[in-house]
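Student: sequence first, predicted coordinates after that:
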Amino acid sequence: MKPYNKNLKQASRDLRNNMTDAEKLLLSRLRNKQILGLQFYRQKPILNFIVDFYCPVANLVIECDGGQHFTDEGLEADRARDETLAQLGLKVLRFDNLQILNEVDDVVEVVYQYCLKEISKESPL
């Protein structure tokens, strides 16, 4: 289990109860182990962050980015956050909310291909 700030538990619950349309759509494609039988957790606290989706087996974080992520401050905060998560061995895939809403099949394919590559590293044929 990755370390997390226990003070973020309630905020994480609140975010799960107030998901964006993009998060809901992506969740519908990730839930119930639809991708390679992998479990994805939503609004998961890791360190001092709450990530949108987390798959521990693939060491993958998926972020659904709204407009606030595309300001200078947002881009810098995301860069620092991604760098910190990378130090834990996590890969962060970021998708724009509009990309998820308009091209969900393409987004899911990127996630699928990444997970396939990661799990095949652990159990070569």
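Tutor: That came through fine. Numbering: from 1, shown residues only.
Student: contacts and neighbour counts: CA atoms only from here.
Tutor: Will do.
Student: just the buried residues of the longest helix anywhere in the chain, please?
Tutor: Across the chain, the longest stretch assigned as helix under DSSP state H is helix 104-122. Within helix 104-122, the residues that qualify as buried are 104, 107-108, 111-112, 115, counting by 16 or more other CA atoms under 10 Å.
Student: then this one, side by side with the first:
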Amino acid sequence: MPPAGKWARTPSHVGATFRAKALAVDQRRNMTDPERRLWRSLRKDLPEDGSHFRRQVAIGPYVADFVHLGARLIVEVDGNQHGFERQARHDEKRDAYLANAGFEVLRFSNHDVMRATRSVVDTIFAALHPSPPTPYPSPRGGGEARASRSSSQQPSLSGDVS
């Protein structure tokens, strides 16, 4: 019988394999220095409103480093092994599985997390809160309206005057 309580009903664990769940527990206990640094920054530097991350979450046969379930966003901290072809193929397969499950995956190297933590957190924040597109033409009469006014004031190339 599965354990009772909110953790037993966590949507991220639905469909997670036993192996992935066990690995997630182990990885939570043994985070790397870059993972620990990013976890502290996610908890400290991101505004609390709408930025709840979980760490080392089992999703299907995989373990995601950090997951925001509400935004369906996964943040991965990649070590040096991710530069090799075999690992890159595994990452592609894994990313395809996670995308099919409705997640967007952001990847950062250990180096980026250790050397530019603030930039990494800013990128994550931007993914959580995308800016709306700028309207075109602009509401103050710029953009297309301004371009058409200036082109009507210039002589045409054929020599005809409008």
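Tutor: Thanks, I have it. A quick note: this is a predicted structure, and the numbers were derived from the prediction, not measured.
Student: what sits up against the longest helix of structure 1?
Tutor: 25-26, 29, 35-36, 57-58, 60, 93, 95, 99-100 (CA atoms under 8 Å, 6 or more residues apart in numbering).
Student: output the contacting helices and strands for the longest helix along structure 2.
Tutor: Across structure 2, the longest stretch assigned as helix under DSSP H is helix 85-100. Counting contacts by 3 or more CA pairs under 8 Å, 6 or more residues apart in numbering; DSSP states H and E, helix 85-100 of structure 2 packs against strand 104-109.
Student: so the strand it packs on versus helix 85-100, what angle?
Tutor: 150 degrees (axes from the mean of the first three to the mean of the last three CA atoms, to 10 degrees).
Student: list the helices and strands the helix or strand that strand 104-109 of structure 2 is followed by packs on?
Tutor: Per DSSP states H and E, strand 104-109 of structure 2 leads on to helix 110-115 as the next helix or strand towards the C-terminus. Contacts defined by 3+ CA pairs under 8 Å, 6+ apart place helix 110-115 of structure 2 against helix 33-45, strand 73-78.
Student: distance-wise, check residue 57 of structure 2 relative to residue 148 of structure 2.
Tutor: Going from residue 57 of structure 2 to residue 148 of structure 2 by CA to CA, to the nearest Å gives 54 Å.
Student: settle it for me: which of these two has more neighbours?
Tutor: Neighbours of residue 57 of structure 2 and residue 148, each counted by other CA atoms under 10 Å, are more numerous for residue 57; the result is 25 against 10.
Student: so what corresponds to the more buried one in structure 1?
Tutor: Under the alignment (TM-score structural alignment), residue 57 of structure 2 pairs with residue 44 of structure 1.
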